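Trainee: Fold the following and give me the result.
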Amino acid sequence: MSGLPRPQLRIGLFGAGRVASQLGPALVAAGHHVVFVWSRTAPTAESLAAQLPGTTVLTTLAAPLPAADVYLLAVPDAAVAPLLSSISWPAGALVAHLAGALPLSIFEHQPTVRGGVLYPLQTFSPGRAIDWPTVPLCIEANDLTAETTLLDLARSLSQHVRRLDSAQRLKLHVAAVFANNFTNHLLGIAEALLAEANLPPALLAPLVRETVDKALANPPFSVQTGPAARQDAPTLAAHQAALAAHPAWQALYGQLTASIQAQL
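Mentor: Sure thing, here's the model as predicted:
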């Protein structure tokens, strides 16, 4: 990152999965020290720690935690609350989760810690490198000192950092599911339909790229095309018939058609 030097932070990293395995090296590259990695699966923690200079594997949550400036919970959403309650945190510890849908209020039952959120708005998959400077990082904290530390940490990783409250972050997370997860699922359906016709997925690549580029350059509802947008009843009926062997996809086609037409 450009600008003034930022303080090196000591990080305690809980988790060694998709997010943590990308975040750990990024933290080191930004000049921070990952003090330890903990995971419910010891081999994954060992594998990640081996990539991070000077990082140890935390093997038990029963002992006092090694000192850190920030403890990051890069674990599944459902594991955050149990993990918070199972650890004897140092008084005044700054603990931040990375979840989009979990509110800051999850820290209310841990009055001795300073709670925060460091939510990376990105999809993480094995074998896919993340360009961290382009990743929006969303910050929330329950006190000003914690917020300042998390902002410094976020700005050392990304050029796109913003403060969001829990309600905004939840709405953003829902939007991200529509934009990413649901879109990916629809592309999977499209690929399966092409396979049934012995057609290559690459046929759709130019169309998909143009669709995304156009939607990013314009309000997406304003550039909607296709048989639903033009009220092409014969084509819609033909498509429904073509999907007869896939009742779930046929129903989804009907629901999406209705949703498109409701926006006209």
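Trainee: make it CA atoms for all contacts and neighbour counts henceforth
Mentor: OK.
Trainee: now residue 37: how far from residue 179?
Mentor: 32 Å (CA to CA, to the nearest Å).
Trainee: Repeat that for residue 237.
Mentor: 27 Å.
Trainee: For residue 37 and residue 179, work out which one has more neighbours and name it.
Mentor: residue 37 (28 against 11; other CA atoms under 10 Å).
Trainee: Contact partners for residue 221?
Mentor: Residues counted as contacts of residue 221 (CA atoms under 8 Å, 6 or more residues apart in numbering) are residue 263.
Trainee: Tell me the secondary structure of it, please.
Mentor: helix (DSSP: H, G, I helix; E, B strand; the rest coil).
Trainee: quick one, helices of the chain?
Mentor: 18-29, 42-49, 77-86, 144-157, 166-176, 183-196, 205-217, 233-242, 247-262 (DSSP state H).
Trainee: Distance to residue 5 and mean neighbour count added to those helices, as a markdown table?
Mentor: Below are the helices of the chain laid out as a markdown table (distance: least, CA to CA, whole Å; neighbours: other CA atoms under 10 Å):
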| stretch | distance to residue 5 | mean neighbour count |
| --- | --- | --- |
| helix 18-29 | 14 | 20 |
| helix 42-49 | 26 | 19 |
| helix 77-86 | 32 | 13 |
| helix 144-157 | 9 | 20 |
| helix 166-176 | 29 | 16 |
| helix 183-196 | 39 | 13 |
| helix 205-217 | 34 | 12 |
| helix 233-242 | 58 | 13 |
| helix 247-262 | 49 | 14 |
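Trainee: Another sequence for comparison is provided below:
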Amino acid sequence: MASPLSVALIGAGNVAWHLGRALEQAGNHVVLVYSRTLVKAEFLSETLLHAHPTQNPDFSLVAADVFIIALKDDVVVEFLKKAVFPRSSLVVHTSGSLPLTIFEQHAAIRGGVFYPVQTFSRAVAMDLKQTPIGIEASTPDDVSLLKNLAFSISEKVFDLPSDARKVIHLAAVFACNFTNHLLGISHDLLTQQQLNFTVLQPLVTETIQKAFAHAPFQVQTGPAVRFDQKIIEQHQQLLQDKPDYAEVYALLTEHIQKKAQEIAKLDQ
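Mentor: Now for the predicted structure:
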């Protein structure tokens, strides 16, 4: 492992929570935790060895090799306008959607990206060793430094330019956020009937494993891809009193059937 680095965490939410602990466990030094709400910064700092909590965005006296901004995407640009960093500091964000170019208006700092392709929940313990981390920076030296930091917590580190990162983030929304929402619908339907959601766990696990072993569209199953109209109508009847769920069901059924027809034409 390369020499440990000192890190300042800008943010005290889910991403900062997991990154801070992982970085420290890997031997790096988390020297500061910033949050607009001091109590949140204090709460995270208490779980770390030497981190100083603050709600002051003036970091001019903070000695850190890397400042990691782990804030909501829609506040990062405005935060950069008011934050004060030591001159020539390396400041990176963890966003999947924000480009590296957001740092161009801040000539006094060096910009970069440290993007973990993962979903974070504070209450769920996580080993980041298998979490891919995409790196981007303006200079080879900064890329190297960020890769060393990333490799201290993950085995999967790679160069990831802004355009590709946006596509990965979009795909991740479908694969993670939308999938979780659909699981939420399944959970709701079952619990309303006092049925155990875990009955679906083997099915969901097999679906995910199969999706990464084959092209997902090619292994689609279910009444929609079979064009089993009788079953589809039965499902729609069950959803009569849940119009929002019925709308989702109809949209996905239509899209599955459309994709199946496209694949069938290609196979002819």
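Trainee: What's the TM-score once they're superposed?
Mentor: The TM-score (TM-score structural alignment, normalised by the length of structure 1) is 0.95; 260 aligned residues with a CA RMSD of 1.2 Å.
Trainee: Among the helices of structure 1, which comes closest to residue 96 of structure 1?
Mentor: The minimum distance between residue 96 of structure 1 and the helices of structure 1 falls on helix 144-157, with 8.5 Å, by CA to CA.
Trainee: could you give me the residues in structure 2 that the closest one aligns onto?
Mentor: Aligned using TM-score structural alignment, helix 144-157 of structure 1 spans residues 140-153 in structure 2.
Trainee: ok, the counterpart of residue 80 of structure 2 in structure 1 - contacts?
Mentor: In structure 1, the residue equivalent to residue 80 of structure 2 is residue 84, according to TM-score structural alignment. Residue 84 of structure 1 sits next to residue 110 when contact means CA under 8 Å, 6+ apart.
Trainee: ok, residue 84 of structure 1 to residue 260 of structure 1 distance?
Mentor: Counting by CA to CA, the gap from residue 84 of structure 1 to residue 260 of structure 1 is 43 Å.
Trainee: With residue 175 of structure 1 instead?
Mentor: 17 Å.
Trainee: Repeat that for residue 148 of structure 1.
Mentor: Counting by CA to CA, the gap from residue 148 of structure 1 to residue 260 of structure 1 is 43 Å.
Trainee: do residue 207 of structure 1 as well
Mentor: For residue 207 of structure 1 relative to residue 260 of structure 1 (CA to CA), the value is 19 Å.
Trainee: got it, and residue 228 of structure 1?
Mentor: From residue 228 of structure 1 to residue 260 of structure 1 the distance is 6 Å (CA to CA).
Trainee: who's in contact with the match of helix 144-157 of structure 1?
Mentor: Contacts for stretch 140-153 of structure 2 (CA under 8 Å, 6+ apart): 1-2, 4-5, 22-23, 26, 90, 112, 114, 128-129, 133, 135-137, 157-158.
Trainee: From those residues, keep the buried residues only.
Mentor: By neighbour count, with 16 or more other CA atoms under 10 Å, the contacts of stretch 140-153 of structure 2 hold 4-5, 22-23, 26, 90, 112, 114, 128-129, 133, 135-137, 157-158 as buried.
Trainee: which non-adjacent residue is nearest the aligned residue in structure 1 for residue 118 of structure 2?
Mentor: Residue 118 of structure 2 maps onto residue 122 in structure 1, with residues paired by TM-score structural alignment. Nearest non-adjacent residue to residue 122 of structure 1, counting by CA to CA, 6 or more residues apart in numbering: residue 135, 6.4 Å away.
Trainee: now swap in residue 81 of structure 1 and tell me
Mentor: residue 106 (6.9 Å).
Trainee: give me the number of residues near that neighbour?
Mentor: 14.
Trainee: Mark which of the buried ones among the contacts of stretch 140-153 of structure 2 are part of strands, please.
Mentor: 90, 112, 114, 133, 135-137, 157-158 (DSSP state E).
Trainee: what separates residue 86 of structure 1 from residue 15 of structure 1, distance-wise?
Mentor: Taking CA to CA, one finds residue 86 of structure 1 at 15 Å from residue 15 of structure 1.
Trainee: typed the wrong thing, it's residue 9 of structure 1
Mentor: From residue 9 of structure 1 over to residue 15 of structure 1 (counting by CA to CA), the distance is 18 Å.
Trainee: do residue 139 of structure 1 as well
Mentor: For residue 139 of structure 1, the distance to residue 15 of structure 1 - CA to CA - is 19 Å.
Trainee: What lines up with residue 170 of structure 2 in structure 1?
Mentor: That one, residue 170 of structure 2, aligns with residue 174 by TM-score structural alignment.
Trainee: cool, and residue 128 of structure 2?
Mentor: That one, residue 128 of structure 2, aligns with residue 132 by TM-score structural alignment.
Trainee: what does residue 199 of structure 2 give?
Mentor: Using TM-score structural alignment, residue 199 of structure 2 pairs with residue 203 in structure 1.
Trainee: Residue 260 of structure 1 matches what in structure 2?
Mentor: Under TM-score structural alignment, residue 260 of structure 1 pairs with residue 256 in structure 2.
Trainee: ok, and the closest non-adjacent residue to residue 34 of structure 1?
Mentor: In space, residue 34 of structure 1 is closest to residue 11, 4.6 Å off (CA to CA, 6+ apart).
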